[in-house]
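J.: Model the structure of this input:
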Amino acid sequence: MNEPKIACRNLWKLYGKDPSGFLKKHGGRPSIDDIREEGYISAVRDVSFDVMPGEILVVMGLSGSGKSTLLRCLSRLVDPTAGEVMFEGRNMLAASERELIELRRHKMGMVFQNFALLPHRTVLDNVAFPLQVRGTGRREREGLAREVIELVGLKGREGYYPRELSGGQQQRVGIARSLAVGPDLWFLDEPFSALDPLIRKEMQDEFLRLQKVLNKTIVFITHDFDEAIRVADRIAIMKDGAVEQLGTAAELVTQPATPYVAKFTENVSRERLLSVRSIMVPADASRKPARNAVRADISLSSIARRLVTSGQSIDVIDDDGALIGTLDRDAYVDALYGREAVQ
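T.: Sure, this is the predicted structure:
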């Protein structure tokens, strides 16, 4: 079984007079009321999860929920008050400053909402900069930089300066710069939120294309549930520094663990989110599927008209064309609107 690429256990980040002493006083598990009553701020509160190799974990929440602080604790840009962060089996909290610098230079990539490009350097020099800091020779670093510039679709713009690029192109430079070091773990903190909606969708498409090629382990921060649905393998929803629920998008929408998660996801379109597989009924695999059978991984929205107007059940097939289930109108209506809608 694969080991987590990064994991945290009972992670806390409190701000106040004596955070460590306060935690000890309350046995390491103060309530949110204890925290507020004694004047502390809980940026991260008792968070535990694993991120597996190649997984995209999206962390969501409203402003002030603790999602960006959590990411900074995972990368040790901020020191946690208590808990454990393990990266490839190594205790990040025990690492020295020098060891952390080496990990960030060789193992981690970071992309933030603010592109933070160096205005006096060209695209090539911006992308090559972390390799220069690492001590890589000019010929090698420029060769590597050209490779990732082409990978993010900016070939031919190596000599441009940031001011000569669009917002989306500048973000591609930021992504290329973070990829130049060949990171095993990629942290992205609302990387597309400053972009216009159309450019943002293009960058999400680009991000997904890159992930298919590179298969990175990614922690991705966003406040946009539509964006989370598009990119995430799993989603963690935070409130007051704590993770309210962690699961797939479908699990969060159909099985919310708390009233907050239910409220957070109430406006999500189930038709677009849920797949045919999620609500089909298993079928006799020995039977030959109908000619108009549909694949299990398509969304319910893509077959809505057919289901509602025909009233006929639909055969569902897997990637190899084998019959694996059937779907009827009642199951579709029940999934979207509740069982009472089909009474």
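J.: When you work out contacts or count neighbours from here on, use the C-alpha atoms and nothing else.
T.: Will do.
J.: Gly137: neighbour count?
T.: Here the count is done by other C-alpha atoms under 10 Å, and Gly137 has 10 residues near it.
J.: same question, Ser193
T.: For Ser193, using other C-alpha under 10 Å, the count is 16.
J.: what sits against it?
T.: Gln113, Arg200, Thr222 (C-alpha atoms under 8 Å, 6 or more residues apart in numbering).
J.: so how far is Arg200 from it?
T.: 7 Å (C-alpha to C-alpha, to the nearest Å).
J.: Likewise for Ala43?
T.: Applying C-alpha to C-alpha to Ala43 and Arg200 gives a distance of 28 Å.
J.: here's the other one to compare against:
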Amino acid sequence: MSSRLEAEHLYKVFGRRPDAAVERLRDGVDREELRAVGATAAVIDASFTVEPGQIFVVMGLSGSGKSTLLRMLNGLLEPTAGRVRFDGDDLTGLSDRELRGVRSHKISMVFQHFALFPHRSVRENAAYGLEVQGVPRAERERRADEALALCGLDGWEKSWPDELSGGMQQRVGLARALATDADLLLMDESFSALDPLIRRDMQDQLLSLQKTLKKTIVFITHDLNEAMRLGDRIAVMRDGRIVQTGSAEDILLRPANDYVASFIQDVDRSRVLTAEAVMDRDVRGDEASCDCETAAPDTPFTDLCAISARVPHPVAVVGEDGALVGVVPRQRLVGFLGDEKAGPGTCDSPRGEGDEKVMAHA
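T.: The predicted model follows:
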């Protein structure tokens, strides 16, 4: 499967002599030295790929460069160096007119602050991208209504934006992006202006829509828990650079450096980890034929703890074909809930007598 979106060694420098600044960055000069000569390096040597149907989350603190990076992906900002490829086409080589065509038909953006037109109805706001495309009125209203229904706004089509709550207004922004049927959605801190409960509701809405629509999404956030909840893959940025890319479990269990480790120290591991992440893979036996309760590799950590509490031995983890792929000793569950940095296969707890029992059934 080829990547839908590719970023290749992207740099963005604002200020004096940006091309020369890129060369200095490549030679090892840091951001502070450049700032002293009037150049600001917002993004430094960023590379990643996004697969079709994937939610790729870019997270970092304010000033890390994540929003600048997002704006280079659809040509709103031109990279100082590097390339962006979308479905194999080099976006950095397109003319302004061609870029506008890509943004109108293939790439949609959902903004943090809704960006709704107050003088247009909910339907008219949702249909705006289609209006820009030149879609006839009847067709764009039909597609806008379908997108609004997907976002839970059926019956609100004739309302005005100021009659909606913040969460509902953000749903209109999402519906507007979906109505164009764009292949790629760029979401820039789209939920960060919402209250915590509404924010979680919007996260649920996005995950539910993604199961059906399978869009390719790049989602920007400064909230680690949001990143862990939404992202199929996550890129962590610091000072303009991507310092680690991987799944939520990769980042949580194998932080690339002390910065990432400190960033994730307060994350609720039970909301992220699955049986596959914590199981002991050093097992014997090809088939799990015991009649005891088992877990699938994607069983959430909290459910795994519940199973462990019901059985007197380690939990057997079996694949779709019934093959035993691992076991989870109770000591390992305790270890992962604690402060220790144990990863799969590195837990200090030795295999206990119960492990032999469960493998004897396998």
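J.: returning to what we had before: neighbour-wise, give me the winner out of the contacts of Ser193 of the first structure.
T.: When neighbours are counted by other C-alpha under 10 Å, Thr222 leads the contacts of Ser193 of the first structure with 21 neighbours.
J.: thinking that one is in contact with Asp189, fair?
T.: Yes. Judged on C-alpha atoms under 8 Å, Thr222 of the first structure makes contact with Asp189 at a distance of 6.9 Å.
J.: Could you list the buried residues of stretch 54-69 of the first structure?
T.: 54-61, 65-69 (16 or more other C-alpha atoms under 10 Å).
J.: got it, and stretch 207-216 of the second structure?
T.: Buried residues in stretch 207-216 of the second structure (16+ other C-alpha under 10 Å): Leu207, Gln210, Lys215, Thr216.
J.: how much does the strand or helix carrying the second one stray from the first structure?
T.: By that I understand Gln210 of the second structure. Using DSSP states H and E, Gln210 of the second structure maps to helix 196-213. For helix 196-213 of the second structure, the mean deviation from the first structure after alignment is 0.8 Å (mean C-alpha distance after the TM-score superposition for the first structure).
J.: got the residue ranges for the strands in the stretch 51-200 of the first structure?
T.: Listed in chain order, the strands of the stretch 51-200 of the first structure (DSSP state E, counting those that start in this stretch) span 56-60, 82-87, 90-91, 108-112, 185-189.
J.: Which one of those strands lies nearest to Asp34 of the first structure?
T.: Closest of the strands of the stretch 51-200 of the first structure to Asp34 of the first structure is strand 82-87, at 16.8 Å (criterion: C-alpha to C-alpha).
J.: contact partners of the closest one?
T.: 4-13, 20, 46, 74, 91-93.
J.: From Asp201 of the second structure, how far out is Gly152 of the second structure?
T.: Distance, Gly152 of the second structure to Asp201 of the second structure, using C-alpha to C-alpha: 11 Å.
J.: in the stretch 201-343 of the first structure, which spans are helices?
T.: 225-231, 249-254, 259-264, 270-273, 276-279, 304-310, 329-337 (DSSP state H, counting those that start in this stretch).
J.: out of those, nearest to Arg291 of the first structure?
T.: Nearest of the helices of the stretch 201-343 of the first structure (C-alpha to C-alpha): helix 304-310, 14.5 Å.
J.: After superposing, tell me the mean distance of that closest one to the second structure.
T.: In the superposition against the second structure, helix 304-310 of the first structure averages 5.6 Å from its aligned positions (mean C-alpha distance after the TM-score superposition for the first structure).
J.: mind listing what's buried in that helix?
T.: Buried residues in helix 304-310 of the first structure, counted by 16+ other C-alpha under 10 Å: Leu307.
J.: can you check stretch 27-41 of the first structure too?
T.: So for stretch 27-41 of the first structure, counting by 16+ other C-alpha under 10 Å, buried means Gly28, Ile35, Tyr40, Ile41.
J.: Look at stretch 216-225 of the first structure and report the distance between its end residues.
T.: End-to-end span of stretch 216-225 of the first structure (C-alpha to C-alpha): 21 Å.
J.: Stretch 259-271 of the second structure now?
T.: End-to-end span of stretch 259-271 of the second structure (C-alpha to C-alpha): 21 Å.
J.: what sits against Leu11 of the first structure?
T.: By C-alpha under 8 Å, 6+ apart, Leu11 of the first structure lies in contact with Val44, Arg45, Asp46, Val47, Ser48, Pro80, Thr81, Ala82, Gly83, Glu84, Val85.
J.: The first one: helix or strand, and which one exactly?
T.: Assigning secondary structure by DSSP H and E places Val44 of the first structure in strand 41-51.
J.: related to what we said a few turns ago, of all the helices of the stretch 201-343 of the first structure, which one comes closest to Gly135 of the first structure?
T.: Nearest to Gly135 of the first structure among the helices of the stretch 201-343 of the first structure is helix 225-231; the distance by C-alpha to C-alpha comes to 33.9 Å.
J.: No more questions from me, cheers.
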